[in-house]
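[1] Predicted model follows, preceded by the sequence.
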Amino acid sequence: MFETTGTIIGTVATPPARRVLATGEEVVSFRVASTARRRTDLGEWIDAGTLFVTVSCWRRLVHGVDASLRRGDPVIAHGQWRAVEYRAKDGTDCRGLELRAYAVGPDLSRCSAVLTRHSGSGSGPASLMRNTCTGSSAEERARVGEHQGDATAVPRASSDRAETQPAETQPVEA
């Protein structure tokens, strides 16, 4: 079977929502707003239309996205495009576009990230990589791995360019 894959670059528009399905499987979904920009003849940038896409994250991606992303964060998501049909609250049948993500991360052209690598089996909360985008809503949650008891502080930037300091890391097994 052929899969249509692609990448969306934008801003997290809704808080990531984590839920457990009847099968016991977990999923985290959020909306991404991707606004096209173009340059005028005068050299000024103006916003064009905005595309809103639902991104769904499954399996190992659930823990990392849930611990890392917040509304307003610059994000890049790559995965499989799917057409979805649903019934709106007013009862009308709707169609939409969803990205079933294989990978999600911060857009480092618009923020900086500090990663904490954990050794282990490579799945579950113990293997999370936490990012915090300076100047974004995630900056308010300035504790790395806060759900794992790691209290390493993320440095605040004094300018547009973040000065990063290495966090304490454990060696990663190859």
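    Sure, I can see it. Numbering: from 1, shown residues only.

[2] all contacts plus neighbour counts: C-alpha atoms, from now on.
    OK.

[3] Name the SS class of residue 66, please.
    Following DSSP: H, G, I helix; E, B strand; the rest coil, residue 66 is assigned to helix.

[4] now the strands for this protein?
    Taking DSSP state E as the test, the strands found in the chain are 5-12, 17-20, 26-39, 45-58, 74-87, 93-106, 143-144, 152-153.

[5] Redo these as CSV? Include distance to residue 112 and mean neighbour count.
    Output for these, formatted as CSV (distance: least, Cα to Cα, whole Å; neighbours: other Cα atoms under 10 Å):
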stretch, distance to residue 112, mean neighbour count
strand 5-12, 15, 19
strand 17-20, 24, 13
strand 26-39, 19, 18
strand 45-58, 22, 16
strand 74-87, 10, 16
strand 93-106, 8, 17
strand 143-144, 14, 21
strand 152-153, 14, 14
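
[6] Can I get those strands in a markdown table including distance to residue 166?
    Written out in a markdown table, the entries for the strands of the chain read as follows (distance: least, Cα to Cα, whole Å):
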| stretch | distance to residue 166 |
| --- | --- |
| strand 5-12 | 26 |
| strand 17-20 | 30 |
| strand 26-39 | 29 |
| strand 45-58 | 28 |
| strand 74-87 | 22 |
| strand 93-106 | 18 |
| strand 143-144 | 12 |
| strand 152-153 | 10 |
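
[7] take a look at this one as well, against the first:
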Amino acid sequence: MYEANTAVIGRVVTHPVRRVLQNGEQLLSFRLASTARRYDQGAGDWVDGGTLYLTVSCWRRGIIDGVEASLQRGDPIIAYGQLRSNEYTTRDGAERTDLEMRALALGPDLGRCTAPVVRKTFGRPDRTDPVERPSVDADTAGEPATTHS
């Protein structure tokens, strides 16, 4: 079966929870809400449309560790991964469908927040190149960028 990758922009609505499965594999999951918004000319304001809720599942160790260290409930994020629908029956006998994204990449939505970047070294101490960032101070315009550690 072909599974298309897609991006969803939204907000983390539950605390990310890490679980260890019976086979020893680790899983981290949380719920994500994405609300459509549009500008209403008549009202002169933005109005909310429908909200899409989905479960984001993280299976890769790098993503699990990164989410655990970086994201929490309420954070605006961009999630990218494979969407699947899971059908199940509740204890009451009701049929339900849950939308799940198996995350390939996650990160903060920098249009709605700021976030420091801490690069992982992946066990190779020789790969800790400092990040060069231009100075934002007007008095130092035109000078070489400073290195932040």
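    Received, thanks. Please read these numbers as outputs of a predicted model, since none were measured by experiment.

[8] Now the TM-score, please.
    The TM-score (TM-score structural alignment, normalised by the length of structure 2) is 0.77; 126 aligned residues with a Cα RMSD of 2.0 Å.

[9] if we can go back for a sec, determine which of the strands of structure 1 approaches residue 67 of structure 1 most closely.
    If you check each of the strands of structure 1 against residue 67 of structure 1 by Cα to Cα, strand 143-144 wins as the nearest, at 9.4 Å.

[10] What lines up with residue 29 of structure 1 in structure 2?
    Residue correspondence to structure 2 (TM-score structural alignment): residue 29 of structure 1 is matched to residue 29.

[11] For the residue nearest to its match when sequence neighbours are not counted, which residues are in contact?
    Excluding its sequence neighbours, the residue lying closest to residue 29 of structure 2 (Cα to Cα, 6 or more residues apart in numbering) is residue 57, at 4.5 Å. Shown here is residue 57 of structure 2, whose contacts under the criterion Cα atoms under 8 Å, 6 or more residues apart in numbering are 27, 28, 29, 30, 100, 101, 102, 103.

[12] which residue lines up with the fifth one in structure 1?
    If I follow you right, that is residue 100 of structure 2. Residue 100 of structure 2 maps onto residue 98 of structure 1 when the alignment is built from TM-score structural alignment.

[13] That match is in contact with residue 85, isn't it?
    No: with contact taken as Cα atoms under 8 Å, residue 98 of structure 1 and residue 85 are classed as non-touching, separated by 10.1 Å.

[14] Which residue in structure 1 aligns with residue 15 of structure 2?
    Using TM-score structural alignment, the equivalent of residue 15 of structure 2 in structure 1 is residue 15.

[15] And the residue nearest to that match when sequence neighbours are not counted, how far from residue 167 of structure 1?
    Distance criterion Cα to Cα, 6+ apart; nearest residue to residue 15 of structure 1, sequence neighbours excluded, is residue 71 at 4.9 Å. Taking Cα to Cα, to the nearest Å as the measure, residue 71 of structure 1 and residue 167 of structure 1 are separated by 24 Å.

[16] Likewise for residue 115 of structure 1?
    From residue 115 of structure 1 over to residue 167 of structure 1 the distance is 8 Å, taken as Cα to Cα.

[17] before we move on, the earlier item: who's in contact with the match of residue 100 of structure 2?
    With contacts defined as Cα under 8 Å, 6+ apart, residue 98 of structure 1 is in contact with 53, 54, 55, 56, 81, 82, 83, 84.

[18] if we go to 10 Å?
    29, 31, 52-56, 79-84 (Cα atoms under 10 Å, 6 or more residues apart in numbering).

[19] Same question for residue 92 of structure 1.
    Contacts were defined as Cα under 10 Å, 6+ apart; by that measure residue 92 of structure 1 touches residue 86.

[20] Could you do residue 106 of structure 2 as well?
    Residue 106 of structure 2 makes contacts with 7-8, 56, 58, 63-64, 66-67, 71, 77-81, as judged by Cα under 10 Å, 6+ apart.
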